[in-house]
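Asker: Return atomic coordinates for the entry below.
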Amino acid sequence: MKFLSRGLYALVLTIFFQTSLTAEYLYKDEVIFNPAFNAEVNKLGSELYEKTGIAVRLVMLKELPHGTNIVQYEQELLKNFSTPTILLTFSEMDSKVDILAYPTSLYEYFDKKQILSPISSPVQAFVIALLNFDFSDMTSGGTILPLLAGKAKKGEVLGKYSASMFNGYADIAEQIANSKGVVLENAVGSANQNSILAVKVLFYGFIVYGIFLYTKRRLYARRQRLEEK
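Answerer: Next up is the predicted model:
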């Protein structure tokens, strides 16, 4: 009986330890509460850590603590980790998303500005720059904010949150893997993103063409008025 008790005790400890390990990459979830989402994040995060030694942890908050901004919250949270860690943090009520890495040398492995860009494609960035007559910042390729900004029907908001945050999480993980020269078996891949990009290129191409025709028509009308004078 003592042997069985010890064996059962060891089994419980093993299961608890393994559960703790597989839960650490979705570090905090106060929003989604979806086992499938949890499993996907932890599967990708675990593989990335095994192959690169870098932990990417997702934090899903209902709301930031009173009087604390998102960067301050992340800085405090980072004190809990001894390994190289990147935090991707989302606060629903504050409508905030941020990425913070420690040590700061980790930023060389991924493009934070691109991931957090509110603009999803180069074509969209060009159209916006053209409309504003400002080409100083053409950053695009955002994998989180464009999805978060999209409208969702009643009952689909959590799906929007999980899709956008996993998309960003996967983007960080895959960029790190590429920088380190490793292949992630659980990577999302770029096939779906390429299909979306093709549709957006076509859509915004029509917009650019429409702007071109409108500008051409205005210039022609202006020239006609000058000639009549």
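
Asker: For the rest of this, base every contact and every neighbour count on C-alpha atoms.
Answerer: OK.

Asker: show me what contacts Leu13?
Answerer: Listed by CA atoms under 8 Å, 6 or more residues apart in numbering, Leu13 has no contact partners.

Asker: With Pro146 instead?
Answerer: 118-120.

Asker: show me the contacts for the one residue sitting closest to the centre of the chain.
Answerer: The chain has Gly168 as the residue nearest its centroid, 1.7 Å off, counting by CA atoms, centre = their mean. Gly168 makes contacts with 115, 143-144, as judged by CA under 8 Å, 6+ apart.

Asker: And it, how far from Leu219?
Answerer: According to CA to CA, to the nearest Å, Gly168 and Leu219 sit 43 Å apart.

Asker: this one as well, want them side by side:
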Amino acid sequence: MKLISLLKSGFLAALCSFGLNAATIDNAGVLSEPIKSKLNEMGAELKETTGVTLDLITFSNLNGESIDEAIKPFKSSLKPPYVILVLVPKKAGAKTGKVDIYTSNDANSLFDKEAVLSPYPESGSILPILVSNKGKDIYNAAMLNGYADIADRIANSKGVVLKSSIGNSNRDTINIFRYLIYGSIILVIVVFAIRKIKR
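Answerer: Okay, here's the model as predicted:
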């Protein structure tokens, strides 16, 4: 019975695709082909330039297992250093889905997992998009943004710049607005102080 559920979940196809150095295994069917292609491109460049494997796995159903138990077969097929980004999308009627990042011991220090998974838009690159519930492609946007953020952080830790990087436009935009707002507040305070001194 368990063998049948493994076959239905695409486990064997996923395991075979890992052998082909695929970076994306979308068992949940939530990612579009262009996004998978971009993720695979970034993953291949990261592996080639840094030696670190970065994979994304989505599960439609964990069948009562924890995420850690579900990815054990995938982890055993990878050579360290590796990072695995895992998504279990929210089902209809469920309150939340699940997102987590698993690393080999030697990949722990290459990036800040807590920052990537932060719910705050200024540092997190996945959860702020998922909790927004705006738009039909939140999984595509969140996984592309999170995967690219992890890849860029790993590349930076190794002193490499990825040509396929998309950057982090959300964080950059938020920081630009933050600086504009802070600058405006400081300008208003300075103008009030100068007017008060002149009186």
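
Asker: List the TM-score for the superposed pair.
Answerer: Here the TM-score for the pair of chains, by TM-score structural alignment, normalised by the length of the second structure, is 0.72; 163 aligned residues with a CA RMSD of 2.6 Å.

Asker: picking up where we left off before, so which helix or strand takes in the residue nearest to the centre of the first structure?
Answerer: Assigned by DSSP states H and E, Gly168 of the first structure belongs to helix 157-180.

Asker: Switch the contacts of Pro146 of the first structure over to CSV; also include secondary structure, neighbour count and distance to Leu58 of the first structure.
Answerer: Output for the contacts of Pro146 of the first structure, formatted as CSV (DSSP: H, G, I helix; E, B strand; the rest coil; neighbours: other CA atoms under 10 Å; distance: CA to CA, whole Å):
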residue, secondary structure, neighbour count, distance to Leu58 of the first structure
Pro118, coil, 20, 19
Ile119, coil, 22, 22
Ser120, coil, 23, 21
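
Asker: ok, back up a step: so what does the residue nearest to the centre of the first structure match up with in the second structure?
Answerer: When the second structure is aligned by TM-score structural alignment, Gly168 of the first structure is paired with Gly146.

Asker: How much space separates its match from Phe59 of the second structure?
Answerer: The spacing between Gly146 of the second structure and Phe59 of the second structure, counted by CA to CA, is 17 Å.

Asker: for the first structure, which helix is longest?
Answerer: In the first structure, assigned by DSSP state H, the helix with the most residues is helix 191-228.

Asker: Pull out the buried positions in it.
Answerer: Within helix 191-228 of the first structure, the residues that qualify as buried by neighbour count (16 or more other CA atoms under 10 Å) are 197, 200-201, 204, 208.

Asker: can you put those in JSON lines and add distance to Ile176 of the first structure?
Answerer: What follows is those, written out as JSON lines (distance: CA to CA, whole Å):
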{"residue": "Leu197", "distance to Ile176 of the first structure": "22"}
{"residue": "Lys200", "distance to Ile176 of the first structure": "26"}
{"residue": "Val201", "distance to Ile176 of the first structure": "27"}
{"residue": "Tyr204", "distance to Ile176 of the first structure": "30"}
{"residue": "Val208", "distance to Ile176 of the first structure": "34"}
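
Asker: any idea what Thr53 of the second structure aligns with in the first structure?
Answerer: By TM-score structural alignment, Thr53 of the second structure lines up with Ala55.

Asker: Which of the contacts of Gly168 of the first structure sits closest to Ala10 of the first structure?
Answerer: Nearest to Ala10 of the first structure, judged by CA to CA, of these is Ile144 at 41.8 Å.

Asker: What count of nearby residues applies to the equivalent of the closest one over in the second structure?
Answerer: Counting by TM-score structural alignment, Ile144 of the first structure lines up with Ile126 in the second structure. Neighbour count of Ile126 of the second structure, defined by other CA atoms under 10 Å: 26.

Asker: ok, now which ones touch Ile126 of the second structure?
Answerer: Contacts of Ile126 of the second structure by CA under 8 Å, 6+ apart are 116-119, 142-143, 145-146.

Asker: can you check Pro81 of the second structure too?
Answerer: Residues near Pro81 of the second structure by CA under 8 Å, 6+ apart: 51-53, 103-107.

Asker: from those residues, which is closest to Gly43 of the second structure?
Answerer: Closest approach between the contacts of Pro81 of the second structure and Gly43 of the second structure, by CA to CA: Thr53, at 6.9 Å.

Asker: Ser169 of the second structure versus the closest one, what's the distance?
Answerer: 24 Å.

Asker: again, but for Ile101 of the second structure
Answerer: 21 Å.

Asker: Check Ser17 of the second structure too.
Answerer: Separation of Ser17 of the second structure from Ser169 of the second structure (CA to CA) stands at 30 Å.

Asker: Leu110 of the second structure too?
Answerer: Counting by CA to CA - Leu110 of the second structure and Ser169 of the second structure are separated by 21 Å.

Asker: Show residues contacting stretch 91-108 of the second structure.
Answerer: So stretch 91-108 of the second structure is contacted by 52, 80-90, 113, 117 (CA under 8 Å, 6+ apart).

Asker: between the residues you listed, which is nearest Leu6 of the second structure?
Answerer: The closest of the contacts of stretch 91-108 of the second structure, once distances to Leu6 of the second structure are taken by CA to CA, is Val88, at 16.1 Å.

Asker: Residue in the first structure paired with that closest one?
Answerer: Counting by TM-score structural alignment, Val88 of the second structure corresponds to Ser91 in the first structure.

Asker: if I pick that match, what's in contact with it?
Answerer: 60-64, 70, 97.

Asker: Residue in the second structure paired with Leu64 of the first structure?
Answerer: Aligned by TM-score structural alignment, Leu64 of the first structure pairs with Leu62 of the second structure.
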